[in-house]
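*Asks:* sequence and predicted model, in that order:
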Amino acid sequence: MASQNLQSALAPLTRRPIQTSLAAILTTTMLTWSYLDYRAYIALGPGGVPHNWFGWLAVTLFIRPFALSKSSATYTGDYPSEGGHDEMKNLSERKGERAEIGGIVPHRQLSQHAPEHMRESIQNLFANIVTANPATLESKRSLYERHNPALFVSPSLLSSPAAPSTAKTARGEIGHHHGDMSVHLYLSPADARLAIEKGWAERHRLSVPRTSWFANRYHVADSYVLVYGPRDEGEMEVLATILRCSARFMTGREVERAEWRQIIA
């Protein structure tokens, strides 16, 4: 009886060998892809969504399908070619190839990392720009990353009817730096074009054009970029310029340039 039951169960498989083989191949392929993609997700470290299987599944099902492709992260066709800050226009082109970037959420730099001694300089820069502009800027925990401090528009400016729409979409968050020393920032669309075309940055993959039906979802506007970590003091000066222009755009106010070589009390 048991043998007959087994034969009955296997009969459909033996009658459809091609379909059975294809199903097995597809299942194996999907399981392998899922395992490798999950490992890559975990390797990016924590940031924004749970750093576990549930976070990976949420990104895979609800975020990845609507994100820009990797190749589209350097697209600038939706940004204006005029209107950028003079300091951004005067930036030189970044040397070498673009850094490799991985993930969507989290979104991290995988190659050409800044040397460890630059970490303090980046921290100084973010702290000092708040010290230099206390009426317009403040520091608090990132709403995107949830694990690290970020630069914000002051509440009084953000609540003003004149506050830039991008600042309202971002809930006031201007930007933050990561453990890999890359930096996420909002720039004006014209400045974002300059930063990307000169090789200093690329779009966050949720920073889709305004014409997309997915625009502004998850509180991510169209000019949110990742700036590659500074590899030397010259690139640190570039980051200081980009950060200042970012803060100007998000506050709608003039912003004092910040020192990065030492902390300013």
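*Replies:* Received it, and whenever you're ready, just let me know what you need.

*Asks:* alpha carbons only for contacts and neighbour counts from here, please
*Replies:* OK.

*Asks:* for the stretch 101-250 of the chain, which segments are assigned as strands?
*Replies:* 101-102, 108-109, 137-141, 149-153, 173-177, 183-186, 201-203, 224-227 (DSSP state E, counting those that start in this stretch).

*Asks:* can I get those in a markdown table with distance to Pro164 and mean neighbour count?
*Replies:* As requested, these are arranged in a markdown table below (distance: least, CA to CA, whole Å; neighbours: other CA atoms under 10 Å):
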| stretch | distance to Pro164 | mean neighbour count |
| --- | --- | --- |
| strand 101-102 | 29 | 18 |
| strand 108-109 | 27 | 24 |
| strand 137-141 | 14 | 18 |
| strand 149-153 | 10 | 24 |
| strand 173-177 | 12 | 26 |
| strand 183-186 | 12 | 26 |
| strand 201-203 | 20 | 27 |
| strand 224-227 | 14 | 26 |
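
*Asks:* so which of those gets nearest Lys95?
*Replies:* Closest approach to Lys95 among the strands of the stretch 101-250 of the chain is made by strand 201-203 (12.3 Å; CA to CA).

*Asks:* what's the closest one packed up against?
*Replies:* Here strand 201-203 touches helix 189-197, strand 224-227, going by 3 or more CA pairs under 8 Å, 6 or more residues apart in numbering; DSSP states H and E.

*Asks:* count the residues that sit near the residue nearest to Met236 when sequence neighbours are not counted.
*Replies:* Nearest in space to Met236, with sequence neighbours left out and distances taken as CA to CA, 6 or more residues apart in numbering, is Pro230 at 5.3 Å. For Pro230, the neighbour count with other CA atoms under 10 Å is 24.

*Asks:* measure Pro230 to Ser182 for me?
*Replies:* 8 Å (CA to CA, to the nearest Å).

*Asks:* same deal with Ala99?
*Replies:* 10 Å.

*Asks:* show me the common contact partners of the two, please.
*Replies:* Contact criterion CA atoms under 8 Å, 6 or more residues apart in numbering; residues shared by Ala99 and Ser182: 109, 228.

*Asks:* out of the two, which sits in the busier spot?
*Replies:* Just comparing Ala99 and Ser182: by other CA under 10 Å the higher neighbour count belongs to Ser182, 23 against 18.

*Asks:* shouldn't the more buried one be in contact with Arg231?
*Replies:* No: Ser182 lies out of contact with Arg231 (CA atoms under 8 Å); the separation is 10.4 Å.

*Asks:* who are the packing partners of the longest helix anywhere in the chain?
*Replies:* In the chain, taking DSSP state H as the definition, the longest helix is helix 17-43. Helix 17-43 sits against helix 53-58, with contacts defined as 3+ CA pairs under 8 Å, 6+ apart.

*Asks:* try this one next to it:
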Amino acid sequence: MSLTAISRPDQSWPQRPGPRPRTTTVNPHEQLDQNAPHDLQDRLVSQVLTLPGVMLGESWISVPGSRAFLLDASVSKGGPEAFFGPTTEFAHIHPAHDGSLHAKLPAADAEKIMAAGWGEPHPMAARHGPPINNVMLYGPRDEAELATLLAILRRSYDFGLGSVEA
């Protein structure tokens, strides 16, 4: 599966099967059950790193042990709403015991992704009201979910590139 070939320009998302996982309602925002197997987490990271201009680094905003997906400054043309803080971090994956992610997404995509059951607003984002574009994405439980999460992360990447409108 090549992440560079994954795209959902129609912005439609399949429904995530089953109930939503339990999560914390305060910082740190964590997924408490239905956690992603470690091998799927590693494959997700490897696939995201195949995107041009993406590097792995420490998260500016998340808990220790989180891995941040950073855009090289030469390709990061998205607005400040596409990144966490004063960095080019467009998404991060939490430590292996958790396996959930946070991603910056265009608000319209974020709404559809959350409505389809793939994530929820970050507790701090929810306090500030719409538009919400800081989304917790639940870790993938199987191959099909991995493919959907890679497509969602591709949207986040495109948002960081500036090729998707806020």
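*Replies:* That came in fine, so what should we check first? Given the structure is predicted, the values throughout are model-derived calculations rather than measurements.

*Asks:* what's the TM-score here?
*Replies:* The TM-score (TM-score structural alignment, normalised by the length of structure 2) is 0.80; 153 aligned residues with a CA RMSD of 2.4 Å.

*Asks:* hang on, the earlier thing: separation between the residue nearest to Met236 of structure 1 and Val238 of structure 1?
*Replies:* 8 Å.

*Asks:* and for Gly179 of structure 1?
*Replies:* Gly179 of structure 1 is 19 Å from Val238 of structure 1, where distance means CA to CA.

*Asks:* returning to that earlier point: corresponding residue for the residue nearest to Met236 of structure 1 in structure 2?
*Replies:* If you follow Pro230 of structure 1 across to structure 2 using TM-score structural alignment, you land on Pro140.

*Asks:* ok, that match - contacts?
*Replies:* Per CA under 8 Å, 6+ apart, neighbours of Pro140 of structure 2: 35-37, 40-41, 146, 149.

*Asks:* next one: Leu243 of structure 1
*Replies:* Leu185.

*Asks:* what residue of structure 2 matches up with it?
*Replies:* Counting by TM-score structural alignment, Leu243 of structure 1 corresponds to Leu153 in structure 2.

*Asks:* for its match, give its distance to Met136 of structure 2.
*Replies:* 11 Å.

*Asks:* shared neighbours, these two?
*Replies:* Taking CA under 8 Å, 6+ apart as the criterion, Leu153 of structure 2 and Met136 both touch Ala103.

*Asks:* structure 2: helices as residue ranges?
*Replies:* For structure 2, the helices defined by DSSP H occupy 38-48, 107-115, 123-127, 143-161.

*Asks:* mind putting those in TSV, distance to Pro9 of structure 2 included?
*Replies:* Rendered in TSV, the data for the helices of structure 2 read as follows (distance: least, CA to CA, whole Å):
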stretch	distance to Pro9 of structure 2
helix 38-48	18
helix 107-115	10
helix 123-127	25
helix 143-161	9
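
*Asks:* let me know whether Asp180 of structure 1 touches Gly229 as I believe.
*Replies:* Yes: between Asp180 of structure 1 and Gly229 there is a contact under CA under 8 Å: 7.4 Å.

*Asks:* more neighbours, those two?
*Replies:* Each of Asp180 of structure 1 and Gly229 has its neighbours counted (other CA under 10 Å); Gly229 has more, 27 against 20.

*Asks:* tally of neighbours for Phe83 of structure 2?
*Replies:* Phe83 of structure 2: 25 neighbours (other CA under 10 Å).

*Asks:* and it, how far is that from Asn27 of structure 2?
*Replies:* Note on Phe83 of structure 2: its distance to Asn27 of structure 2, by CA to CA, is 19 Å.

*Asks:* ok, now Thr50 of structure 2?
*Replies:* Distance from Thr50 of structure 2 to Asn27 of structure 2, by CA to CA: 30 Å.

*Asks:* farthest residue from the center of structure 2?
*Replies:* Ser74 (21.3 Å; CA atoms, centre = their mean).

*Asks:* quick one: residues contacting that residue.
*Replies:* Gly53.

*Asks:* which residue lines up with it in structure 1?
*Replies:* So, by TM-score structural alignment, Ser74 of structure 2 is matched to Ser156.

*Asks:* please apply the same query to Met114 of structure 2.
*Replies:* Aligned against structure 1 by TM-score structural alignment, Met114 of structure 2 finds its counterpart in Ile196.

*Asks:* its match is in contact with His204, isn't it?
*Replies:* No: at 11.2 Å, Ile196 of structure 1 and His204 do not qualify as touching, with contact defined as CA under 8 Å.

*Asks:* who has more neighbours out of the two?
*Replies:* Comparing Ile196 of structure 1 with His204 by neighbour count (other CA under 10 Å), the higher total belongs to His204, at 30 against 21.

*Asks:* once you drop chain neighbours, what's closest to that one?
*Replies:* Nearest residue to His204 of structure 1 in three dimensions, chain neighbours excluded: Val225, at 5.1 Å (CA to CA, 6+ apart).

*Asks:* I'd say that neighbour and Trp200 touch.
*Replies:* No: Val225 of structure 1 is beyond contact range of Trp200, at 9.7 Å (criterion: CA under 8 Å).

*Asks:* which ones are touching the residue nearest the centre of structure 2?
*Replies:* By CA atoms, centre = their mean, the mean C-alpha position of structure 2 lies nearest to Ala103, the distance being 3.2 Å. Ala103 of structure 2 makes contact with 90-92, 133-137, 153, 156 under the criterion CA under 8 Å, 6+ apart.

*Asks:* of those residues, which stay in contact in structure 1?
*Replies:* Retained in structure 1 by both residues aligned by TM-score structural alignment, their matches' CA atoms under 8 Å are the following of these: 90-92, 134-137, 153, 156.

*Asks:* of all those residues, which comes closest to Asp109 of structure 2?
*Replies:* Ser156 (9.3 Å).

*Asks:* what's around that closest one, how many residues?
*Replies:* Neighbours around Ser156 of structure 2, by other CA under 10 Å: 24.
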